[in-house]
Structures are given as structure tokens and as C-alpha cells.
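Peer 1: Give the three-dimensional model of this entry:
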Amino acid sequence: MPDAAPPSDVPTAPPPWTLTAESWLFPFWTSSSTKRQHQAAKRQTAQESDGAEVARQLGLPPGSFHPLEALASAHVAKDHGEFKGGLGAWILYRYTDSPAGPYDELIYVAGFFKSPDGKKSTPRITNIYVSTRASVWNGRRNWNIPKHVAEFSWSHPVHSDEAGVQTVSVRHPAGSPLRKAGGSGSGDDDDDAPFFSASLQPSRLPSVPVNTNLAIFPALPLLQPPLSDCSGPYGGDGDDADRRKLVEAAVASPSEGVWRSTAPTFRGGASMAYAKPLLSGGRYGDERGFPAATRTWSTGIRFRKVIVSFPEPVEARF
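Peer 2: As a prediction, this is how the structure comes out:
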């Protein structure tokens, strides 16, 4: 693992990690025709981020990459592998214990991608938000997971025993230009408008024990490409104060050209759950900070308490 030092206020937390959390997972399916629709979509604005352009070329919806992730177009076909679609999901975690301390997390697993050598297809996290800088820096350094800081608002305490509906909203950090620009996408011109919002309801049906360490569960390792340095049109470290704030919020890590693969495992009681989008137009995301995810299945999975293990990554160059 690299020896680069984190910011002074961020503790180093090398892998492996064992975490305890409440989790909500809601899947979706990206078909070949849906992929072609995304590729055929027109550029929305002249100021659209590199991340949105890369998403379109790959066949992903806008918001699949954080606006700070300045992925060069030349990397799309050669270095980042073909997007195959298939099963994806967005996932919420409320970690009560981890090597980086407690934090919240919103993940977008776009689906399956071909590895650059074409030998296998694996799921990939393309967009992810967490509530602490410690999780951002360590997640990026340990596993090439493209984490960014966000603010999470929940209507109920973690591990709540209530069977009623709860809501969650996620916003860009206070003072971020991305937060100021987010209102137009969410149907609310208020600077406080979230880029993601959903209502969540656990089922009253009993939970079923799940342990993906068992042989009956197929291994689905993540294969994460090298990260950008977050120095694109919404980043940089020049004289512009807004750009400096964005880079600080990202806790950018330098790219080393190394791919990292890891196969997380999960152990806990899983039960059915239901979700509804709360942004205008029946969207979960504002299509800038997070995909609209309108094809999300309304029925998913809730782990009231889950133990997540993230082993040391396997590193590779292509």
C-alpha cells in the first residue's frame, strides 16, 4: 500500500476493515437498450462536468460520476473497460463502528464492467458519498473507491426498531459551489436542496440470516480503476476559493495507475424493504450529484445490523 500521509486531521486506517452498520439496498437493471439510450442522450449544458461526459460515452446515466471526478475521455474505452450493464444498485449504510469511526454512506454501483484485458466482468462503484473526511481519504487510498464528502439527514435513529417510514436526504457540503448549484436539479431553488432523497420502509416480515462467506454465495469482487486527482472543471488548486473548497472536500488522492480489486463480505439478518423517490419527477437523484435512478426496484433489502468485511485489495496494472 502507498505510504503517502493523510491530512493532519485524518487518521490512517489501512485494510482490512471490519465494520458494523445498518444498511438499505435497492437494485436496478441496465439493459443494452437503456445503455444505448444514455449514449445517444444530448449534452445538457456547455458547463457539464467531465464525469457526466464520460458517463454518457460509457452508456451510464448522468450523475453516475461525481462532478469532481475529472476522468479523461481517452480513458473511457482503453483504460476503464466497457460498461456491460446488468444488475446494479444504490446502497445506504449507517456505520456505527469502523476503523475510520462512525459515518454514513451512499453508494451507486452502476453495474458490471469488462476489465481492460477483457478477461472478466465485475461490478464497480462509480459514485459514492460519505459523511467524514477520514472515510474519504482512507477509502480512496485503500481500495480506489471514489469517495466524496456529503451531509446526511435521517428522520430516525440508526438501528431503529420502528416499522414505519423514515426519510433520508443527502447534500453537498455547506459552502460548496456544487450545493449552490444543486437546487435546479432537485426541483427546489433553495441552496439547501438535496441531490438525493428517498423514503425507506422496512417490511414487517421476519429477517433471514445471510452470510456471503458461505460457498452458496458467488464471489463478486469489485474492480476499481485508478482515481482521478479531482482537478477538473469543478476542482483545481488555483486562486479560486470555491475550487479550493471543493478539492478540500474531496480529500483528493493522487492516481498511481494501479487498479484495486477486493471482495467484501456481509453477515447479518436481511429482510425486505421498500423505497420511494422524494425528488421532483419521481427521481431519487438530481442527475448531477447522483443518478435519477428511476428504474430502481421499489422492493429491496434492509439489514438492521450487518457486519461488513473489506479485505486487503489485490493490485494490478493493465
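
Peer 1: rest of the way, CA atoms for contacts and neighbours
Peer 2: Noted.

Peer 1: quick one: the strands in the stretch 1-150 of the chain?
Peer 2: Counting by DSSP state E, counting those that start in this stretch, one finds strands in the stretch 1-150 of the chain at the ranges 17-30, 83-97, 103-114, 121-130, 147-149.

Peer 1: show me where the stretch 201-318 of the chain has strands.
Peer 2: Taking DSSP E, counting those that start in this stretch as the test, the strands found in the stretch 201-318 of the chain are 208-211, 222-224, 259-262, 265-277, 299-310, 314-316.

Peer 1: just those strands: most buried one?
Peer 2: Most buried of the strands of the stretch 201-318 of the chain by mean neighbour count (mean count of other Cα atoms under 10 Å) is strand 222-224; its value is a mean of 25.

Peer 1: Nearest the geometric middle of this structure, what residue?
Peer 2: The centre of the chain sits closest to Ile128, judged by Cα atoms, centre = their mean, with a distance of 2.1 Å.

Peer 1: if I pick that residue, what's in contact with it?
Peer 2: For Ile128, the contact set (Cα atoms under 8 Å, 6 or more residues apart in numbering) comprises His66, Glu105, Leu106, Ile107, Tyr108, Ile145, Pro146, Lys147, His148.

Peer 1: what two of the residues you listed are the furthest from one another?
Peer 2: When Cα to Cα is used, the two most widely separated members of these are His66 and Glu105, lying 14.2 Å apart.

Peer 1: The residue nearest to Ser261 when sequence neighbours are not counted and Thr126, how far apart?
Peer 2: For Ser261, ignoring the flanking residues on the chain, the nearest one in space by Cα to Cα, 6 or more residues apart in numbering is Leu223 at 4.3 Å. Applying Cα to Cα, to the nearest Å, one obtains 11 Å for the distance of Leu223 from Thr126.

Peer 1: another one to check against the first:
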Amino acid sequence: MATATRSRTQAKEDFPEAPAPWSTRCETYWMVTQLPSPLPVDIWDPLEATHSTCTVRDFKMGSTGVIMIVRYFDTPVGEYDELAIIPGTFSVTGGPERGQNRSRITRIYVNQKEITFNGRRNWNIPKHLARFEFSSPRTAKGSSPPNELTVTVYPPEGYKVRAEIPFFKATFTTMSWTPSFPLSTKYFVNTKFVQPPIPAGEDTALVGTDSWKSYDVSAWSNRAKLVWVKTEEGRNIVPKGWFPKFKPWSFGFMLQDATLDISKPEEW
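Peer 2: Predicted coordinates:
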């Protein structure tokens, strides 16, 4: 616990704080999957995997998982990109949420250190740094998104693996014959999240915490579209250690000009 406290103190000197709650605007792509139990290797980053709360025994097999690509254009900390995996729900073993099945983000990447710091500090979201590449820029307000978008995510520059080889790559192709429709996260995931304490890393952005945190996430858009999903595997993708293997449904969802809100957490 002392390590987590020291890391938080140092990080406050390095990064601006943006406390919860957050209300954001974004463009987001969702892939839906069902992961096996036990969960696949690399569902956690090696830093969090060493923590006693990162266990597969509380995972509820059969729950729906979501992999999200989010391109934020309006947040308390400016624009940024994000890749997150929510395997499904986990049984909470203590605190006011004891006995409940709640969603949990187990692995997540962003492209800025200050986002890493604030996500970990505010909600115990185990954010790590990565480099993002998109085949098209963010969609301007009032414009239509591209018919096809490829998202490629790489290890951060200067890391010990070859940073030019991605660990995640997916292409989303709009089903042009389908109309836009309203869509909300409540149709796919339990919108109440419970995150365990997270250990601190060597980088000051990787702040550690000592308490459990629960919070609500809501995302919705009046301009959602169905998209075909194709992910890349094989020798052109970084081997294990960065992201779990998963098989998404052949179709997913794109939410244009979406609102994504994250509440102030409760702690115990």
C-alpha cells in the first residue's frame, strides 16, 4: 500500500488531475464476443495479473463480452484513443456490491500518459499506453463516417518489443443497406462496473490504488450502424503478452457522435 501511495504522490506532480464524473463525446466501434472459462491468457496486463484480485474464479461463464475501440473528441482531458476489453461479468466477493454480478474492464490501452494516470486514479481502470493508427481521421460533426475503417494498435515507442508490429488489428465495414438506429450500452453489458485495486508500475503514470471502486458507465447514440468485423491474426501480429485471443461475432456496431458518461465511483 505504501508503494501505491508513493506512486500517487509522484504522479500528481507529473500529470493534471481530472476527477470523476466524466461526460464525453466520441465515435466508437463495438465487437461482441463470448469468452471461455477459464479466461484466455493475456486477459490482464502482466502488472495487474500479479495482483491477488485478478483471478478467473469469479468470472461468470456465458456472459457477453465486448471489445471497444473509442475515439474521444470531447473529454475533460481533450482528445484521445482507446482499446478496451470487457470479458463479461464477475461475481463481487465483498463490500456493498457483495454477491452481485458486475462488469469489469480487465485490459485497456490509451495513447496518452495523462489518460493512463486519470483512468487508474479515478476508477481503478487498468490503463496502459499504446500507439494507435486509423485508416481515416475522426468523423467531423455533421459528416458521415467512412464506409470502412481499419484500426491498428502497437506497443508504445521505446518498448522492448518491435514497436512497428501491432498486437491488435481490426477492420470495420459498414452495412450500407441498413439504416441508422438508436443504441445504448444497456443492451449489451451490465452498466455497473466494479474494479479491484491495482498495483503501481515503474512509470509514474501507472498509479496504484488500495480500494475497490464501483461506478456506472452509459453510452448511447441516435446514429448507430451495423458493421462487419474482421480481425487479423498470425505472424503479422505481436505474439502473446499484449492482448488476449478472441473470436468476435462477424458483425458489430458503430456509434457515431455518441455520448459516453462515467460516474463518480463509490469506494470500499
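
Peer 1: Mind telling me the TM-score for this superposition?
Peer 2: Comparison of the two superposed chains (TM-score structural alignment, normalised by the length of the second structure) gives a TM-score of 0.85, and 253 aligned residues with a Cα RMSD of 2.6 Å.

Peer 1: which residue in the second structure lines up with Glu105 of the first structure?
Peer 2: Per TM-score structural alignment, the equivalent position to Glu105 of the first structure in the second structure is Glu82.

Peer 1: Distance of that match relative to Glu233 of the second structure?
Peer 2: As defined by Cα to Cα, Glu82 of the second structure lies at a distance of 20 Å from Glu233 of the second structure.

Peer 1: With Thr174 of the second structure instead?
Peer 2: Spatial separation of Thr174 of the second structure from Glu233 of the second structure under the definition Cα to Cα is 21 Å.

Peer 1: quick one, which of the two is more surrounded?
Peer 2: Thr174 (20 against 13; other Cα atoms under 10 Å).

Peer 1: leaving aside the residues next to it on the chain, what's closest to whatever residue of the first structure lines up with that one?
Peer 2: If you follow Thr174 of the second structure across to the first structure using TM-score structural alignment, you land on Pro202. Nearest in space to Pro202 of the first structure, with sequence neighbours left out and distances taken as Cα to Cα, 6+ apart, is Ala273 at 4.3 Å.

Peer 1: What is the aligned counterpart of the one you found in the second structure?
Peer 2: Under the alignment by TM-score structural alignment, Ala273 of the first structure pairs with Val227 in the second structure.

Peer 1: Any idea how many residues pack against Ser33 of the first structure?
Peer 2: Counted with other Cα under 10 Å, Ser33 of the first structure comes out at 11.

Peer 1: again, but for Val70 of the second structure
Peer 2: By other Cα under 10 Å, the residues close to Val70 of the second structure number 22.

Peer 1: Matching Leu39 of the second structure against the first structure, which residue comes up?
Peer 2: Using TM-score structural alignment as the criterion, Leu39 of the second structure maps onto Leu60 of the first structure.

Peer 1: surely its match meets Gln39?
Peer 2: Yes: applying Cα atoms under 8 Å, one finds Leu60 of the first structure in contact with Gln39, separated by 7.4 Å.

Peer 1: Compare those two (neighbour count), which wins?
Peer 2: Between Leu60 of the first structure and Gln39, counted using other Cα under 10 Å, Leu60 has the larger neighbour count: 26 against 18.

Peer 1: I'd like the distance from that one to Ala5 of the first structure, if you could.
Peer 2: From Leu60 of the first structure across to Ala5 of the first structure, the span is 34 Å (Cα to Cα).

Peer 1: can you check Glu287 of the first structure too?
Peer 2: 34 Å.

Peer 1: Over to Leu227 of the first structure?
Peer 2: With distances taken as Cα to Cα, Leu227 of the first structure is found 17 Å from Ala5 of the first structure.

Peer 1: next one: Phe65 of the first structure
Peer 2: Shown here: Phe65 of the first structure relative to Ala5 of the first structure, a distance of 26 Å by Cα to Cα.

Peer 1: Neighbour count: those two, which is higher?
Peer 2: Between Phe65 of the first structure and Ala5, counted using other Cα under 10 Å, the more crowded position is Phe65 (30 against 10).
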